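Trainee: prediction below, plus the sequence it came from.
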Amino acid sequence: MAAVAPEDDGGAPVAVRKFDAHSERDRAAVERLERACEVGPSGGKLCLFTDLLGDPLCRVRHSPAYLMLVAEAAGGPLGGAEVVGVVRGCVKTVACGRGSNIFSKVAYLLGLRVSPGHRRRGIGRRLVERMEEWFRQMGAEYAYVATDRDNEPSVRLFTERCGYAKFRTPSVLVHPVFRHDLAPSRSRRIAVVELAPRDAERLYRERLGDVEFFPRDIDAVLSNALSLGTFLAVPDGAARPWRGVDAFLAAPPESWAVASVWNCKDAFRLEVRGAPRLWRAAARATRAADRALSPWLRVPSVPNLFEPFGMHFLYGLGGAGPAAPRMARALCRHAHNLARAAGARVVATEVGACDPLRAGVPHWPRLRAEDLWCIKRLADGYGDGALGDWTKAPPGASIFVDPREF
């Protein structure tokens, strides 16, 4: 992709071009830019810094089609061009939800960063507009983006300048990983069964295939090397003996839940910055108490999140029945134990605002983030006629968060 014509925005001329994955200069420049930019709200609140482990494409390269753009300004070090902005995008086919079994080709825009010294010059908007050109070339009908609800500059950029509409308000729920394992079910009445990728695919397509944003290529997600497994929680009697996914689908128990685990730890690392000294001291105190009193009391401790750490992501959370939240809790506790064995320090998941399983997801409120998904219609789609424009559709109970783009 050729660069756009350089434009003068009151500062140095800026050009947008495709990121060169084979260029050490590009890779180093993007890494410097990522380190200079915080993720999340500013104004004295905690900020999350992301280390991409030397791979700027790690958050999109597992998607069916992806692109990364950089913005360059003249007058960089030694008189050369300086990378002052970056954005990533990918295109896939997903379900539109509402039980319609209608799929749409959508684009996801993520990782928008602009150097602190070059903000408020239109660079972010230029990157978004150029990425949208590629989205349209790829046949995408909609584009959407996730941002922190409290990040007012980001929300204004998309809703006021780029034509996006506020769409969904899911929450990112985060649970720290302790020094001890958690019992999946205290009552021992819930069993957790691991499913083979093909069995997991069948279950997802039959039971969650019409959930909003469910990816049509779920098989590629489940077979990815970063996907650590799919787990089904059922009443203990339904798993002894386990008769396979066919029997489960033919006659599921009254309540059940399913979820898969994604290894973000080997893709990127996170670091919390800006925490008050009191918070840091309290976190150290919980770890000290945990070391002193475990394994007898198993004190819930806060892992060290103030230096780079790895994370596991729980995706594809779904289920049915009155006890489904308890089943979801068992899956979350099982995921905690997997993360502990792998050395990850937190387990995160993202759930819709109205998801009934949300009540069963253990998390620490201090670590929770409130997201805002914004959407824009790029072309006609989403079942012309009765269903109309997806951007105006009311939310369903659940939402499927693709781990490849978290």
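Mentor: Alright, I've got the coordinates.
Trainee: CA only for contacts and neighbour counts going forward, please
Mentor: Noted.
Trainee: got the buried residues for stretch 366-386?
Mentor: Neighbour counts over stretch 366-386 (16 or more other Cα atoms under 10 Å) mark 368-378, 381-382 as buried.
Trainee: try it against this one:
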Amino acid sequence: MVAVAAEPDGGGAAAVSVLVREYDGDRDLAAVERLEQACEVGPSSGGKKMCLFTDLLGDPLCRVRHSPAYLMLVAENGEEIVGVVRGSVKTVSCGGKQQVFCKVAYLLGLRVSPAHRRRGIARKLVQRMEEWFRTSGAEYAYVATDADNEASVRLFTSRCGGYAKFRTPSLLVHPVFRHHDLTPSRRTRIIQLSPMEAETLYRARFAGVEFFPTDIDAVLNNNLSLGTFLAVPAAMNWVGIEAFLAMPEGSSSSWAVASVWNSKDAFRLQLRGAPALWRAAALATRAADAAAPWLRVPSVPDLFSSPFGVHFIYGLAGAGHDAPRMARALCRHAHNLARRAGARVVVAEVAGGDPVRAGVPHWPRLGAEDLWCVKRLADGYESASVIGDWTKAPPGNSIFVDPREF
């Protein structure tokens, strides 16, 4: 997902001479596809060789091409592609009440061929990408990886230099049940907002949330964005977004909002090497659900034998004492959308201290604890005079996870 597959640089085979250059779709597509299929995403689980692999559906740029500015680099050893990395640049909120924005770069999709790891290739790719980040005016660079991926964490915090552990959001994963929708709450009303209404709500209430993108309108109007949904009490008289926002904060009823991103049409994932017990248990749930659907057994889809699609919940936030229940209603609605669309998993990523986290249904064994590392690239930008060094800022309760970078 947003994890990084990287070799623990240094201490292994001798460094090799590689050419790092921009990706050329006409000449590099097949080689990059082979590289992606050979590289796992994230660490093994519990010492077992269980890893996620990514299928980019024939478009290696799919995970960055929706960003305002993006670049993909490859490392070439002779005529062989042995490494790849992607990067994007955008403007986001640094958090806090001042609503300060700065230009940040995101580094993702770092892959090195298993046969060429421990030779400094990952470090060279990162360094070249950082050169482009600086040229593009980015003040900070950040990267997300699985907190348990020690090789990846060491690569950025030690060998690439300057990256510091910054935020630790949780990746919450829920399987999509095969034969039935999740029952909606009768106490909650779900309203689908237009992209313009959603933009108005997000800018009014969440512009001060860390990593909130200034081009939220581009995100909401993207073809992969399936809609934004607002959960309010069933008894609320809804008369429009302007009237809703006009209610003083703290005086309105509890509510929650979330948007859904169709990652299924951008990439697929495959879980390989799962323990036999997991496979048998998942098969048993499907068999029981098929034989007696009226029992509503929570059937686990087949995540092990073939690639599967994902729907991603982003912009999840809320207010009021009942916000977690509202968030749960939104997640149920997202589950039902995913089931009809053929996605097998629904994913949300939220900050550890976010109150709505308590309302997000998830299966702990399928999720992960993310680690976001950040690096300051240069001094002298306008935001630095206002917020100082963002890398040293304490975390807030919420964080905005851009679906274009999932």
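Mentor: Happy to help now that I have it. The structure displayed is predicted, hence computed values, not measured ones.
Trainee: re the thing from before, which ones among the buried residues of stretch 366-386 of the first structure are found in strands?
Mentor: Among these, the members falling in strands (DSSP state E) are 369-377.
Trainee: relative to residue 336 of the first structure, how far out is the residue nearest to residue 339 of the first structure when sequence neighbours are not counted?
Mentor: Nearest residue to residue 339 of the first structure, sequence neighbours excluded (Cα to Cα, 6 or more residues apart in numbering): residue 312, at 6.3 Å. Per Cα to Cα, to the nearest Å, residue 312 of the first structure is found 9 Å from residue 336 of the first structure.
Trainee: coming back round to it: name the nearest of the ones in strands among the buried residues of stretch 366-386 of the first structure relative to residue 343 of the first structure.
Mentor: residue 369 (22.7 Å; Cα to Cα).
Trainee: wait, the closest one touches residue 148, no?
Mentor: Yes: Residue 369 of the first structure is within contact range of residue 148, at 7.2 Å (criterion: Cα atoms under 8 Å).
Trainee: what do we get in the second structure for residue 206 of the first structure?
Mentor: In the second structure, residue 206 of the first structure lines up with residue 204, judged by TM-score structural alignment.
Trainee: distance of the aligned partner of residue 86 of the second structure in the first structure relative to residue 127 of the first structure?
Mentor: In the first structure, the residue matched to residue 86 of the second structure (TM-score structural alignment) is residue 88. Applying Cα to Cα, the value for residue 88 of the first structure to residue 127 of the first structure is 9 Å.
Trainee: what do the two both touch?
Mentor: Taking Cα atoms under 8 Å, 6 or more residues apart in numbering as the contact rule, the neighbours common to residue 88 of the first structure and residue 127 are residue 69.
Trainee: the longest strand that the first structure contains vs the second structure, average offset?
Mentor: The strand that spans the most residues within the first structure, counting by DSSP E, is strand 82-95. Strand 82-95 of the first structure differs from its equivalent in the second structure by a mean of 0.2 Å after superposition (mean Cα distance after the TM-score superposition for the first structure).
Trainee: which stretch of the second structure lines up against the helix or strand just after that strand?
Mentor: Downstream of strand 82-95 of the first structure, the next assigned helix or strand under DSSP states H and E is strand 103-114. Aligned using TM-score structural alignment, strand 103-114 of the first structure spans residues 101-112 in the second structure.
Trainee: ok, and what's touching that stretch?
Mentor: 2-7, 35-36, 39, 82-94, 121-122, 129, 133, 137-144, 382-383, 405.
Trainee: how far does that stretch sit from its chain's centre?
Mentor: 12 Å (Cα atoms, centre = their mean, to the nearest Å).
Trainee: how much does that stretch stray from the first structure?
Mentor: Relative to the first structure, stretch 101-112 of the second structure is 0.2 Å off (mean Cα distance after the TM-score superposition for the first structure).
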